[in-house]
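Chemist: I'll drop the sequence and a predicted model, then ask my questions.
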Amino acid sequence: MKISTKGRYGLTIMIALAKKYGGRPTPLKAIAKENNLSEHYLEQLASPLRNAGLIQSVRGAYGGYKLQKSPQEISAGDVIRVLEGPIMIVEGIENEEPAKQALWRRITEAVKDVLDNTTLDDLIQDHGEPKDAYMFYI
């Protein structure tokens, strides 16, 4: 499975909104500028996120977007499924031998587990550091 720019930039939008949760709506223009992304492309991604009930738009001079739910209630899996579709590592495994089918299913379930158990709150709290990192000195 390859996460396209739809999923990656969609998570960028959602993380930016999670950081501002409880505050004023955030314009996509600000998210685009901060992340050096196309505002037009982010607008295309906001529509399915809004239709899925993950974000809401606020019109007006101080308008923009806000999360519909708290960052603790939205998982990375929610965002990826809306923008990328079902999470599958390999498609069409029915014709493969049973041992390979089992492997692909296990890998798919592991990926789903990580995405579904990683919330936006986790992403804004975790700055890329492994939780159980070991330090090695040479």
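Modeler: Yep, that arrived.
Chemist: Going by C-alpha atoms from here, please, whenever you check contacts or count neighbours.
Modeler: Will do.
Chemist: where along the chain do the helices fall?
Modeler: Assigned by DSSP state H, the helices in the chain fall at 5-19, 28-35, 39-51, 76-84, 98-116, 120-125.
Chemist: Select, out of those, the one closest to residue 60.
Modeler: Residue 60 lies closest to helix 28-35 among the helices of the chain, at 13.5 Å (CA to CA).
Chemist: so what does the closest one touch, helix or strand wise?
Modeler: On a contact count with 3 or more CA pairs under 8 Å, 6 or more residues apart in numbering; DSSP states H and E, helix 28-35 meets helix 5-19, helix 39-51.
Chemist: so which of these comes closest to residue 103?
Modeler: With CA to CA as the criterion, residue 103 lies closest to helix 5-19 of those, at 24.6 Å.
Chemist: Can you check what angle separates the closest one from helix 39-51?
Modeler: Put simply, helix 5-19 runs at 70 degrees to helix 39-51, going by axes from the mean of the first three to the mean of the last three CA atoms, to 10 degrees.
Chemist: Tell me which residues are up against helix 5-19.
Modeler: 26, 28, 31, 42, 45-46, 65-67, 70-71, 76, 79-80, 83-84, 120-121, 123-124 (CA atoms under 8 Å, 6 or more residues apart in numbering).
Chemist: next up, a second structure to put side by side with the first:
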Amino acid sequence: MKLSTRGRYGLKAMFDLALNDGDAPISLTSIAERQGISVNYLEQLIAPLKKADLVKSVRGAQGGYLLNKPADQITVADILIVLEGPLGPTECVRLLGDDACEQADYCVTHMIYEKMRDSLLQVVTTITLKDMVLDHKRMHAGPIDTQFFCNK
């Protein structure tokens, strides 16, 4: 499964908010500079994250964005599902109900795709933004204003 730039950059932005979490809101401009993402694109990513109550905005000269929940209560899955939709390697295992695959009961590959989806969900539902921050701190003793993820 390959994530789109929406998922990858949205995760980077949320990680940046968690890493720089404090009393003051964080501007999209500062996130954009640290993460190498355009401000315009970040605005498009923040809107659905705000609608999903993962972030909140603060207006004004010192405004910006803050996590709406503690970092240990926001999982990678929370973020990716908002930005990417249901997760899974194929459409047939992302759909539910009447839209689900009609051949699922006798399709061997469907079972494989379900196992892949379940494995992916097991990972992304157990990793929180706090876990990512702690991993970063273990990996990097350097300044916070460097890029944290590869862009590929």
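Modeler: Ah, there it is. These numbers come from a predicted model, not from an experiment.
Chemist: Tell me the counterpart of residue 119 of the first structure in the second structure.
Modeler: Matched to the second structure by TM-score structural alignment, residue 119 of the first structure sits across from residue 128.
Chemist: Count the neighbours of the residue nearest to that match when sequence neighbours are not counted for me.
Modeler: Of all residues not flanking residue 128 of the second structure in the chain, residue 75 sits nearest, at 4.1 Å (CA to CA, 6 or more residues apart in numbering). Burial of residue 75 of the second structure is recorded as 20 neighbouring residues (other CA atoms under 10 Å).
Chemist: I'd like the distance between residue 75 of the second structure and residue 31 of the second structure.
Modeler: Distance of residue 75 of the second structure to residue 31 of the second structure, given as CA to CA, to the nearest Å: 19 Å.
Chemist: who touches the residue in the second structure sticking out farthest from the centre in this structure?
Modeler: Computed with CA atoms, centre = their mean, the maximum C-alpha offset from the centroid of the second structure is found at residue 106, amounting to 34.0 Å. If a contact means CA under 8 Å, 6+ apart, then residue 106 of the second structure has no contacts.
Chemist: Roughly how far does it sit from residue 28 of the second structure?
Modeler: In terms of CA to CA, residue 106 of the second structure sits 49 Å off from residue 28 of the second structure.
Chemist: Just list the residues touching residue 116 of the first structure, thanks.
Modeler: 75-78.
Chemist: CSV for the residues you listed, including distance to residue 107 of the first structure?
Modeler: Converted to CSV, the contacts of residue 116 of the first structure look like this (distance: CA to CA, whole Å):
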residue, distance to residue 107 of the first structure
75, 19
76, 17
77, 15
78, 18
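Chemist: out of these, which one sits closest to residue 113 of the first structure?
Modeler: residue 77 (8.6 Å).
Chemist: Let me know whether the closest one touches residue 112 as I believe.
Modeler: Yes: using CA atoms under 8 Å, residue 77 of the first structure is in contact with residue 112, at 6.9 Å.
Chemist: between these two, which one's more packed in?
Modeler: Taking neighbours as other CA under 10 Å, residue 77 of the first structure and residue 112 compare with residue 77 leading, 23 against 18.
Chemist: which residues touch that one?
Modeler: 112, 115-118 are the contacts of residue 77 of the first structure under CA under 8 Å, 6+ apart.
Chemist: one more time with 7 Å, if that's ok
Modeler: By CA atoms under 7 Å, 6 or more residues apart in numbering, residue 77 of the first structure lies in contact with 112, 115-116.
Chemist: quick revisit: can you get me a residue count around the match of residue 119 of the first structure?
Modeler: Residue 128 of the second structure: 22 neighbours (other CA under 10 Å).
Chemist: Against residue 31 of the second structure, how distant is residue 51 of the second structure?
Modeler: Residue 51 of the second structure is 19 Å from residue 31 of the second structure, by CA to CA.
Chemist: neighbour count winner among these two?
Modeler: Using other CA under 10 Å as the criterion, residue 51 of the second structure and residue 31 rank with residue 31 on top: 24 against 11.
Chemist: Trace that one over to the first structure, please.
Modeler: So residue 31 of the second structure corresponds to residue 31, using TM-score structural alignment.
Chemist: distance of that match from residue 55 of the first structure?
Modeler: For residue 31 of the first structure, the distance to residue 55 of the first structure (CA to CA) stands at 14 Å.
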